[in-house]
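**Q** quick one, fold the following:
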Amino acid sequence: MFTGIIEELGTVAGVEDQGDAVRLTIEAGTVLEGTVPGDSISVNGCCLTVVEHDGSRWSADVMQETLDKTSLRGAAPGDRVNLERAVTVDKRLGGHVVQGHVDGVGTVLGRTPSEHWEVVEISLPDDLGRYLVDKGSITVDGVSLTVVTAGRDLFTVSLIPETLARTTLGSRAPGDRVNLEADVIAKHVERLLTWKDDA
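**A** Predicted structure coming up:
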């Protein structure tokens, strides 16, 4: 589980094609402190398992399902990525409950700068709009954000200077793809309300 509060920007150092998977190697520092193989790190909102690390680079195997359903399919050396270690029980939950399980990929539609923030408009896959509400939570490339306006096929968020400077969202341009994770509580509520017990 994660909080959506990004700890650092890493850099993709290598992408090794393994046929039905990819070995992704990322340069990082902060997220490797206290990390051992088997630990989880969120990469642009995707929960990946550390296979190995040497203190400055770490590797994870990205399976076909993840490549098919996230923007990690297009990862290339030099790309910057948002990184966060899994939350521990003694850590403040600064964002919201984030699983690192991407629900779909959206596209940045536009950016409207202001003096102290920037409004970003992002498209939504058809089946995700029902989970968003104004002032609710959404995860975009692993970043916990508050929805400003929620539409059926798009939504907007306002990004403060801290978010623009410390995450990849500061450089995402119209046409760029981003990983989206809806609030897990909304998904559980829907499941409970639509469950039919045929027994």
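**Q** hey, let's count contacts and neighbours off CA atoms from now on
**A** OK.
**Q** in the chain, which spans are helices?
**A** Taking DSSP state H as the test, the helices found in the chain are 64-69, 161-166, 184-194.
**Q** nearest to Leu124, of those?
**A** helix 64-69 (13.7 Å; C-alpha to C-alpha).
**Q** what comes up buried for that closest one?
**A** Thr66, Leu67 (16 or more other C-alpha atoms under 10 Å).
**Q** list of residues touching that helix?
**A** Applying C-alpha atoms under 8 Å, 6 or more residues apart in numbering, the contact partners of helix 64-69 are Asp20, Ala21, Leu72, Arg73, Val102, Asp103, Gly104, Val105.
**Q** second chain to compare with the first, below:
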Amino acid sequence: MFTGIVEELGEIVAVEPARLAIRGRTVASDAKHGDSIAVNGVCLTVTDVDGDVFGVDVMGETYDRTALGGIRPGDPVNLERAATLQTRLGGHLVQGHVDGVGEILRREPGGNWETVHIRLAPGLARYVVEKGSITVDGVSLTVASVDGDVFTVGLIPTTLALTTLGSKGPGDPVHLETDVIAKHVEKLLAHGSAA
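**A** You can find the predicted model right below:
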């Protein structure tokens, strides 16, 4: 479980068919085999640590359902260690299970922030509500507006400076994780009406 509060901007060091090596001084500082680290919002398991570089295995299904297949050495990535019982929940409950890959449509500068328009992956619109939570590339954000399959979020200077969202532009893919509570409520209601 994560909070969607990115701890650091890491860097992809190596890409192999079923493995990534990632540099992240903060998250690697206490990482050990078996730990979970969210990489651009994708929960991955640490296989090894060498100084400030950690390795993770990546299954074919993960490549199929995310944009990690397009990642290259040198690319920046958002990193967050798994939450503990002592962790402040500054964002919202995030599983690191990507629901789909969205696309940045446009950015609008606005004073000290930017409004970003993102197209939802098919089937996700029903889980996205104005003022609700959504995770974009592992960043916990509040939905500013929703119009069909497009939603907007506001990015403050800290988010722009300290996450990959500050440098992504129109056409770029982003990992989306909708609110897990909405998905559970939907399932419960479906089963309740069938009983």
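**Q** re the thing from before, buried subset of the contacts of helix 64-69 of the first structure, written for ChimeraX?
**A** If you want just the buried ones from the contacts of helix 64-69 of the first structure in ChimeraX, going by 16+ other C-alpha under 10 Å, the selection is:
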select :21,72,102,103,104,105
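**Q** tell me which of the contacts of helix 64-69 of the first structure fall in strands.
**A** Among the contacts of helix 64-69 of the first structure, DSSP state E puts Ala21, Gly104, Val105 in strands.
**Q** what's the match for the second one in the second structure?
**A** Under the alignment (TM-score structural alignment), Gly104 of the first structure pairs with Gly100 in the second structure.
**Q** how near is that match to Ser145 of the second structure?
**A** 19 Å (C-alpha to C-alpha, to the nearest Å).
**Q** quick one on the thing from earlier: and the helices of the first structure as TSV, adding distance to Gly129 of the first structure?
**A** Shown next, in TSV, are the helices of the first structure (distance: least, C-alpha to C-alpha, whole Å):
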stretch	distance to Gly129 of the first structure
helix 64-69	17
helix 161-166	24
helix 184-194	11
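**Q** I figured Ala76 of the first structure hits Val12, correct?
**A** Yes. Ala76 of the first structure is within contact range of Val12, at 6.5 Å (criterion: C-alpha atoms under 8 Å).
**Q** give the burial count for Asp48 of the second structure, as a bare number.
**A** Neighbourhood size, Asp48 of the second structure [other C-alpha atoms under 10 Å]: 18.
**Q** the one 10 residues further on too?
**A** Counted by other C-alpha under 10 Å, the residues lying close to Val58 of the second structure total 17.
**Q** do the same with Arg119 of the second structure
**A** Arg119 of the second structure, neighbours per other C-alpha under 10 Å, totals 22.
**Q** circling back to that earlier point, out of the helices of the first structure, flag the one nearest Ser123 of the first structure.
**A** Proximity to Ser123 of the first structure, assessed across those by C-alpha to C-alpha, is greatest for helix 64-69 (15.5 Å).
**Q** Provide the aligned range in the second structure for that closest one.
**A** Going by TM-score structural alignment: helix 64-69 of the first structure matches residues 60-65.
**Q** quick one: average offset of the matching stretch versus the first structure, please.
**A** On superposition with the first structure, the mean distance recorded for stretch 60-65 of the second structure (mean C-alpha distance after the TM-score superposition for the first structure) is 0.4 Å.
**Q** mind checking how far that stretch is from the chain centre?
**A** On the basis of C-alpha atoms, centre = their mean, to the nearest Å, stretch 60-65 of the second structure sits 15 Å off its chain's mean C-alpha point.
**Q** how about stretch 19-32 of the second structure?
**A** 17 Å.
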